[in-house]
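> what follows is a predicted structure for the sequence shown.
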Amino acid sequence: MLEYLIIGKIVKTHGIRGEVKVYPTTKDINRYDHLKWLYLEKTEQFTRYDVENVRYHKNMVILKLKGVDTREEAEKLVGGLLKVDRDHAIDLEEDEYFIGDIIDLEVYNVNGVCMGKVTDVISTGSNDVYVVNGPDGEVLIPAIKQYVKQIDIKKGMMVVEI
């Protein structure tokens, strides 16, 4: 399992006072309301930032990070991944998983044949969809019990019936 969980990606700056626009990779966008600090990973640098302010615009998060006060400073952060350590992550319900833990799982059908790896998770509103890439190309698997029979994060695998 990952030590840190990706909660978003900075996609662009917002305004002239150092705010950044974040594409959230968490199911509950309001989890940002409770963030006091986070880590930013960009070009192999890992930096902790205190969160000054959080607001929302459509399906995006607008963040003001302490010490980032100009558009030019914010531009240097674009493309960076926002992370929290697992100890400060939100609690999950049974059969819920962090997207970062699902990415790169090996996917097998119920007959034990490897179909590939999960390369992305698409949030559709009603349920997530796992994007699996393998030797037969891309397969989309709805993240519901009808299709996903088993997920074992520790073993790095998922079993599906499609």
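Everything's here; your move. Note that the structure is predicted; figures quoted are calculated from it, not measured. Numbering: from 1, shown residues only.

> from here on, contacts and neighbour counts on C-alpha atoms
OK.

> quick check: D87 is in a helix.
Yes - assessed by DSSP: H, G, I helix; E, B strand; the rest coil, D87 belongs to a helix.

> residue contacts, the spatially most central residue of the chain?
With distances taken as CA atoms, centre = their mean, T25 lies nearest the centre of the chain, 3.4 Å away. The contact partners of T25, taken as CA atoms under 8 Å, 6 or more residues apart in numbering, are I6, I7, G8, K9, I99.

> put this beside the first:
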Amino acid sequence: MAKKCWDKMISQDINRDDLVVVATVIKSHGLKGLLKVRVETDNPKRFLPGESLLLVLANRIQEATVESFTPQNKYGLLKLAEISSIEQADPWRGAELAIPDSRLEPLEPGRYYTFQLLGISVISQDNQQLGVLSRIEDMPSGDIYLVKGPKGEFYIPAQGDIIQQIDLDKKVMVIRDAEGLR
């Protein structure tokens, strides 16, 4: 039986654009309602006991409290206080676990959260559309950005002088034209 507070939906006034996904539910795990999640944050504090997360699935948003978390590489086993059985966990398969963007820690100038960069347009210095930043890959030497464009895919390094400007308001990244990038 679900706890009484679990029956309350969060206000539908929440703008999903103001939420930041920190994990995605892959499946239930075990009879006691654990959730196997794919972690989409590098901040381990998000899963400390007592932390509040929002479960987001289709037209449902419900608040939940972290009871425990066991990391497993880019995955983890998450126990939420409000879920105590496999029957309560199963309907959340595919749900996103999110936090309001107001809970994000401010970054230093020139640093960005992944969600801020994914989907932005990448253009050359002469204003030629090159593509859209579609993935960020973590490499030993530093992050690289995968850009998908009309002429195919190409990578650009996140460090160095290739990136000239990032304008989050206009959702555009300007890169220096360099041989071998396209």
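Received, thanks. The structure presented is a predicted model; accordingly, all values stated were derived computationally and were not measured.

> quick TM-score on the pair, please.
Once superposed, the chains reach a TM-score of 0.85 (TM-score structural alignment, normalised by the length of the first structure), with 161 aligned residues with a CA RMSD of 2.1 Å.

> on that earlier part again, from the contacts of T25 of the first structure, which two are the most distant?
Farthest apart among the contacts of T25 of the first structure by CA to CA are K9 and I99. That separation is 13.3 Å.

> could you say which helix or strand holds the residue of the first structure most remote from its centre?
Here the first structure reaches farthest from its C-alpha mean at N111, the gap being 29.9 Å by CA atoms, centre = their mean. Assigned by DSSP states H and E, N111 of the first structure belongs to no helix or strand.

> which one in the second structure is aligned with it?
Counting by TM-score structural alignment, N111 of the first structure lines up with D126 in the second structure.

> same question for E75 of the first structure.
In the second structure, E75 of the first structure lands on D90 (TM-score structural alignment).

> so its match sits in a helix?
Yes - membership of D90 of the second structure in a helix is supported by three-state DSSP.

> and the nearest residue in space to V20 of the first structure that is not next to it in sequence, how far from K27 of the first structure?
Nearest residue to V20 of the first structure, sequence neighbours excluded (CA to CA, 6 or more residues apart in numbering): T13, at 4.3 Å. Using CA to CA, to the nearest Å, T13 of the first structure is found at 23 Å from K27 of the first structure.

> same deal with G8 of the first structure?
Taking CA to CA, one finds G8 of the first structure at 11 Å from K27 of the first structure.

> between the two, which one's more packed in?
Higher neighbour count among G8 of the first structure and K27: G8, with 22 against 13, using other CA atoms under 10 Å.

> for the aligned residue in the second structure for that one, give me its contacts.
Alignment note: G8 of the first structure maps to A23 in the second structure; criterion TM-score structural alignment. Applying CA under 8 Å, 6+ apart, we find A23 of the second structure in contact with V37, R38, V39, E40, T41, E96, L97, A98.

> recalculate using a threshold of 7 Å.
Counting by CA atoms under 7 Å, 6 or more residues apart in numbering, A23 of the second structure makes contact with V37, R38, V39, E40, E96, L97.

> just to revisit the earlier point, more crowded one of K9 and I99 of the first structure?
Taking neighbours as other CA under 10 Å, K9 of the first structure and I99 compare with K9 leading, 22 against 18.

> chain neighbours aside, what residue packs nearest to that one?
Per CA to CA, 6+ apart, closest to K9 of the first structure is L81, 4.5 Å.

> same check, this time on K74 of the second structure
Using CA to CA, 6+ apart and skipping the chain neighbours, the partner closest in space to K74 of the second structure is V39 (5.5 Å).
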